[in-house]
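*Asks:* Need a 3D model of the following:
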Amino acid sequence: MKPARYLMPQAVFVVTGAAGEKTAGMTACWVNRVSHRPPLFAVAIHHGSHTRDVVAEGGCFCIHILRHSQVDLARRFGSVSGREVDKLAGVPWRRGESGAPVLEDVLAYLDCRVVHRFEVGDHTLFVGELVDEGVFRQTVPLLFRPEDYADIGQAGDEG
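*Replies:* Down below sits the predicted model:
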C-alpha cells in the first residue's frame, strides 16, 4: 500500500522559465496560490532540474494549466531534461510579460516574476507575483493521481 502522501490527486502544470535567450520547461504538480493581495503563486522545483537553474537565473516563470486531453504535452515536458533537448521546439509559444515562455495551446496560464526564493529540502520554492494571466479555453483540467493521469471525473475512481 502506498503512503498517504502519494495518494493526493493534483493538477498537472507545465512551468516554463527564461534567462535571456535560454528557455526551459517542465511538468509540475507542486504548484499553489499563496496570496490574493498581491496575487502570488509558488512552484517547487527539484535542485537538479534545468528549469530550476533557468528560473533562478532569469527571475521569471509561467505556470500553464493543462487541458484534460494534454497528457502527451505533460509527458513531453516531464520525460527528458531540457539540458538534452529543446522542449519548446515545435510547441506554439510567445514571450510573456515576465520574459518566460507562454504556451499558446493550453487551458490557461499565470505569468509571474520571482519575488521570493527558498531552499526547502531537495527543492527550491519560487514565489512569483502575477504579472499577466489568460484563459484560452473553458474545459476540464488535467490531473495526476498515483501513476496515471486523469480528469476531474476520474480523479476519485478506483482502479
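
*Asks:* all contacts plus neighbour counts: C-alpha atoms, from now on.
*Replies:* Fine.

*Asks:* and residue 83, what does it touch?
*Replies:* Applying CA atoms under 8 Å, 6 or more residues apart in numbering to residue 83 gives the contacts residue 50.

*Asks:* what's the answer for residue 19, then?
*Replies:* Counting by CA under 8 Å, 6+ apart, residue 19 touches 54, 55, 57, 58, 59, 99.

*Asks:* nearest spatial neighbour of it, skipping sequence neighbours?
*Replies:* Computed as CA to CA, 6 or more residues apart in numbering, the closest residue to residue 19 that is not its neighbour in sequence is residue 58, at 3.8 Å.

*Asks:* What's the local residue count around the one you found?
*Replies:* For residue 58, the neighbour count with other CA atoms under 10 Å is 21.

*Asks:* Could you also give me the structure for this second sequence? I'd like to compare it with the first:
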Amino acid sequence: MFVVTTAHGGRRAGCLVGFAAQCSIDPPRFMIWLSKKNHTYEVARHATTLAVHTLTTAERELASLFGSHTGDEEDKFTRCAWRPGPDGVPLLEDSPALFTGEVLDRHDTGDHVGFLVRPTSAVVRREARPQLTFQDVRDFEPGHAA
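*Replies:* Predicted coordinates:
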C-alpha cells in the first residue's frame, strides 16, 4: 500500500493506493492507478507531479487517514505532518520513503486510471519494513464507495 499525493490549481489531494507497480527499469517508470470516484483522481487528472509514499505497519493510522477519509469532505493535510514538494505536491513527513515523479501519461483501465510516472527525486528516511499490505488495511471503510 502507498499514499499518493498531488496538487494542482491551489488544491492538494492524497489517497491510499493499492494498485501500483514499477513498470520499466530503463527508462525508470512507475504506474499508479487511481479510482475515478476519488477526490485525488480529480486533482491528479490535471497535475504534472505525483508523490508516492511507502508505508510500514507503523503508519497504519496515516494509511487510515488517507484511505478512510475523502478530500471531498475534509482537508486530510491538517491532520498530518507534511511539507510542500515539487509543484506544491504535499510530501508526508511520517512516510519512511517516497519519490516524486512527472506524470507522463494517463491510461483509462476501467474504474481506475493509470498514471505513468517518471521518477524525478527520492527520499529514504528509514527502512520501510515491514511494508504495509492490503491484508493490514482490509478492515478500513473506504472514503468513497468502490
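
*Asks:* Please state their TM-score.
*Replies:* The TM-score (TM-score structural alignment, normalised by the length of structure 2) is 0.87; 138 aligned residues with a CA RMSD of 1.7 Å.

*Asks:* For the contacts of residue 19 of structure 1, which entry has the maximal number of neighbours?
*Replies:* Each of those was scored for neighbours by other CA under 10 Å, and residue 55 scores highest at 26 neighbours.

*Asks:* Alignment lookup: it to structure 2.
*Replies:* By TM-score structural alignment, residue 55 of structure 1 lines up with residue 44 in structure 2.

*Asks:* Might one say that its match is in contact with residue 11?
*Replies:* No - taking CA atoms under 8 Å as the definition, residue 44 of structure 2 is not a contact partner of residue 11, at 9.9 Å.

*Asks:* And the strands in structure 2?
*Replies:* In structure 2, the segments counted as strands under DSSP state E are 2-8, 11-17, 20-24, 29-35, 49-54, 82-84, 90-92, 97-108, 112-124.

*Asks:* can you list the ones you listed in JSON lines and add distance to residue 134 of structure 2?
*Replies:* Compiled in JSON lines, these are given as follows (distance: least, CA to CA, whole Å):
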{"stretch": "strand 2-8", "distance to residue 134 of structure 2": "10"}
{"stretch": "strand 11-17", "distance to residue 134 of structure 2": "10"}
{"stretch": "strand 20-24", "distance to residue 134 of structure 2": "12"}
{"stretch": "strand 29-35", "distance to residue 134 of structure 2": "15"}
{"stretch": "strand 49-54", "distance to residue 134 of structure 2": "13"}
{"stretch": "strand 82-84", "distance to residue 134 of structure 2": "24"}
{"stretch": "strand 90-92", "distance to residue 134 of structure 2": "20"}
{"stretch": "strand 97-108", "distance to residue 134 of structure 2": "18"}
{"stretch": "strand 112-124", "distance to residue 134 of structure 2": "17"}
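
*Asks:* Any idea which of those gets closest to residue 66 of structure 2?
*Replies:* With CA to CA as the criterion, residue 66 of structure 2 lies closest to strand 11-17 of the strands of structure 2, at 4.6 Å.

*Asks:* give the contact list for the match of residue 55 of structure 1.
*Replies:* For residue 44 of structure 2, the contact set (CA under 8 Å, 6+ apart) comprises 6, 7, 8, 13, 50.

*Asks:* so the longest helix seen in structure 2 matches what in structure 1?
*Replies:* Longest helix of structure 2, by residue count under DSSP state H: helix 60-68. The alignment of helix 60-68 of structure 2 onto structure 1 (TM-score structural alignment) spans residues 71-79.
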